Each structure stands twice: as C-alpha cells, then as structure tokens.
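Student: For reference, the sequence and a predicted model appear below.
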Amino acid sequence: MRIAFLVAPEGVEQVELTEPWKAVSDTGDTPRLISTKPGEIQAFQHLDKADTFPVDQVVGDASVEEYGGLVLPGGVANPDFLRMDEKAVEFVRAFFDAGKPVASICHGPWTLVEADVVRGRTLTSWRSLRTDIRNAGGTWVDEQVKVCEAAPATLITSRKPGDLKAFCATFTEEFARAAKP
C-alpha cells in the first residue's frame, strides 16, 4: 500500500517526517513524498535547516485513489504553507471524503482546520493549536495519541516529537486495519 506524506517545500520538522516514514517502510508499505512544488523539500530541526528530501509527486498531480492513507508531519512553517495552498487543502479533504485514514502530528492539524475536517472530531496537537481546533468545531485533548473514528475517516493525531514512538505504532496499526476488506 502506498502512503502519502504531504509536506510544504520547506518547514517540515525532520524527525516528524523521518520517523513516520521509517515506520511505514518497516510495515512493508511504500511512503511517497508529496509537495506543492517539484524538486526537494527542506526539512528543519526546530528553527535550523536540516536535510533535504526528494519530492516523489506534486500535489496537483496526486490522486487520493493512489494512496491508502495520508500522513501530515508538523513543524511550525510546514502546515502554515500547506493551508495556504488550495490543491494541498483539497488533497487533504479528499482523504476524508474517501474515508481513508489520516495521521497528523504536532502543528500538522492546522492543515486539517483549513480543510474543514475537524468539526465534530476529537484530536490532539501541539498545545498552541487548541484554540484553532476548538474554533473549527473540534474537541482538543492533551493526550499522547488520539484516535478519532468519526465517519467517514479515521483520524490519528499526536502532540509532539516526544510522542513519535506511540504515534507511529498507532497510525501504522490503524492504516493496516483500514486496508483490510
């Protein structure tokens, strides 16, 4: 199964990309890096530039039907750039419309807020997003990982890099469960 990782051309928190990427690879699934521009993305370690990663597909050329799930890593700038890109927001919304699972960590839920998919859902995130989530009709909780199975799609969220081990274990399990007929 192919799993989409949607990130902006710069600003993704590197560990929130690389650890979930490894977790997907370890399950035998295929992670694919989707961005708003071709070439490479620039990851960060907090506010410092880290590594670059090659883009597999531009979001405007991607289709939800190609993927079994979506991962939205955080970083402060990454989701802020994504929520300003109409095609990125439409891509996120399409996973919910298709009933496919979505996992998001740290600041990643900002893109979910913009896609208008948190209403009636319970999720967690970096603490500073709690008001945005509540204002968008969601319920924010301070938990290591939160699985919300509200129809039509399962949403798995986590707070921060310190929660990555639990986040990766939970979202890969939920993605595998969703893939079973």
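Tutor: On my side now, so go ahead.
Student: can we go C-alpha only for contacts and neighbour counts from here?
Tutor: Will do.
Student: and the longest helix for the protein?
Tutor: As assigned by DSSP state H, the longest helix anywhere in the chain is helix 164-179.
Student: tell me the contacts of the residue most central in space within the chain?
Tutor: Nearest to the mean C-alpha position of the chain, counting by Cα atoms, centre = their mean, stands residue 72 at 1.4 Å. Contacts here follow Cα atoms under 8 Å, 6 or more residues apart in numbering; on that basis residue 72 touches 5, 6, 7, 102, 103, 104, 105, 108, 109.
Student: thinking again about what came up before, can you give me how far the longest helix of the chain is from the chain middle?
Tutor: Centre-to-centre, helix 164-179 and its host chain are 12 Å apart (Cα atoms, centre = their mean, to the nearest Å).
Student: So which elements touch it?
Tutor: Packed against helix 164-179 by the contact rule (3 or more Cα pairs under 8 Å, 6 or more residues apart in numbering; DSSP states H and E) you find helix 14-26, strand 145-148, strand 155-158.
Student: Mind doing that once more with 7 Å?
Tutor: On a contact count with 3 or more Cα pairs under 7 Å, 6 or more residues apart in numbering; DSSP states H and E, helix 164-179 meets helix 14-26.
Student: Just the buried residues of the next helix or strand along the chain from the helix it packs on, please?
Tutor: Sequence-wise, the next helix or strand downstream of helix 14-26 (DSSP states H and E) is strand 30-35. Within strand 30-35, the residues scored as buried using 16 or more other Cα atoms under 10 Å are 30, 31, 32, 33, 34, 35.
Student: ok, second structure coming up, stack it against the first:
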Amino acid sequence: MPEKKLKNKTVAFLVTDGFEQVELTQPWEAIKDAGATVKLVSIESGKVKGVHHEKQGDQFDVDAVVGDVSASDFDALVLPGGVFNPDALRMNEEAVDFVRDFFKQHKPVAAICHGPWTLIEAGVVEGRRVTSWPSLRTDLQNAGATWVDEQCVCDQGLVTSRNPDDLPAFCEKAIEEIAEGKHAAQVP
C-alpha cells in the first residue's frame, strides 16, 4: 500500500468548462492516491466539461462553487490548463480572489499548461521562476516572472509545468509541496 503523504489534507482543483481533462484527472488521482481529499471547485454549480485538446471530453460534478468556499478550507490548490478554462477563470473576480488567497495564506499552488493565466490575473507571479505552455511566456514575463522551458519548476511552493507530457513530474512535485505545507515565502 502506498504511503499516504497527504493524509488529512484537502486540495481544491479550480476549473470551469474547457479544461484539459488529463491535467485534471491525472493530478486528481495522484493526489487522492497520496491520501488527500480532493474537491472540484468551479464558478457555477452542476457539471463542468473537459476537453482532449480540441475534442470534447467528459463531464465532472462540481463539489463547491468558488464564491461559497475560501482558501482557508483547503491545504493547496491545483490549476489545470486548457485554453478556455483559465481564460474564463481569470475573468471571474471570485476565482481570482480565491487563487490570490492561497498565496496570502502561504499555501502550495500547482498550475500546468495554460493554468498560469489565472496566476497572472491574481498578481502572484512577479519575481517568480515559472514555466507554462510556451504561448504564455510573454504574458508571464510581462507580469514580472522569469519564464523557463523546463518540465517542472518549483518556486517557494508554486509548482508549474508546461503540458500533459510533464504530468508525472508535475504530480510528484505537487504532492511533495502539499506534504510540506505552508511556505513562508509564498506571498502575493
């Protein structure tokens, strides 16, 4: 039986329609298998729909609406990518505030692919070393981040990766950071 490094931890996965499905499901299973309770948080109740690149994916039940929960309810946050998902999230004030609050509370955050778009809107990437899908490089640099082309980057509890090929490293590092808990330098 695998070690339950994340026993007694609760992790929020923030998505809306158009998230890259494997960027939700693979970290979800890995973090759950490590012992955490996982919750799907979205901007509306009901179901959210994933994608497999440009093809339609499956529907997933939303556990909580972002306006009804707080970063205080969770130990960490995961931001899957997909183009439409983070673009919609960054236009939702409650979602952006939710993300920002994880940084204010020094909690681990993991974002993959286009997920860092929401981090830019939350104003939490300045002075950080990050990676992402290559098309976000200029956006992240303009927001004050140092962008690098590496499969997984960790900067004071912020874990970022480029794409689904990086998921094994992303999941491993996210679990490690969530297990460590709060990071004193994890500030907005």
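Tutor: Yes, it's here. The structure presented is a predicted model; accordingly, all values stated were derived computationally and were not measured.
Student: circling back to that earlier point, the longest helix of structure 1 vs structure 2, mean deviation?
Tutor: Superposing on structure 2 and averaging over aligned pairs (mean Cα distance after the TM-score superposition for structure 1), helix 164-179 of structure 1 comes out at 1.0 Å.
Student: Quick one: map residue 147 of structure 1 onto structure 2.
Tutor: Counting by TM-score structural alignment, residue 147 of structure 1 corresponds to residue 154 in structure 2.
Student: Next, count neighbours for the residue lying closest to that match once chain neighbours are set aside.
Tutor: In space, and not counting its chain neighbours, residue 154 of structure 2 is closest to residue 160: 6.5 Å by Cα to Cα, 6 or more residues apart in numbering. For residue 160 of structure 2, the count of nearby residues is 32 (other Cα atoms under 10 Å).
Student: do the one 5 residues further on as well
Tutor: Residue 165 of structure 2: 11 surrounding residues under other Cα under 10 Å.
Student: and the closest residue in space to residue 149 of structure 1 that isn't next to it in sequence, how many neighbours?
Tutor: Among residues not flanking residue 149 of structure 1 along the chain, residue 155 sits closest, at 6.4 Å (Cα to Cα, 6+ apart). Using other Cα under 10 Å, the number of residues around residue 155 of structure 1 comes to 25.
Student: So residue 155 of structure 1 sits against residue 100, correct?
Tutor: No - counting by Cα atoms under 7 Å, residue 155 of structure 1 sits too far from residue 100 to count as a contact (8.9 Å).
Student: tell me which element the equivalent of residue 85 of structure 2 over in structure 1 is part of?
Tutor: Counting by TM-score structural alignment, residue 85 of structure 2 corresponds to residue 78 in structure 1. Assigned by DSSP H and E, residue 78 of structure 1 belongs to helix 77-82.
Student: Could you check how far the helix or strand just after that helix is from the centre of its chain?
Tutor: Counting by DSSP H and E, the next helix or strand C-terminal to helix 77-82 of structure 1 is helix 86-97. Distance of helix 86-97 of structure 1 from its chain centroid, counting by Cα atoms, centre = their mean, is 11 Å.
Student: list the buried ones in helix 86-97 of structure 1?
Tutor: 87, 88, 89, 91, 92, 93, 94, 95, 96.
Student: Alignment lookup: the last one to structure 2.
Tutor: For residue 96 of structure 1, the aligned position in structure 2 is residue 103, judged by TM-score structural alignment.
Student: just the first one next, same as before
Tutor: Applying TM-score structural alignment, one finds that residue 87 of structure 1 aligns to residue 94 in structure 2.
Student: Against residue 139 of structure 2, how distant is its match?
Tutor: Going from residue 94 of structure 2 to residue 139 of structure 2 by Cα to Cα, to the nearest Å gives 22 Å.
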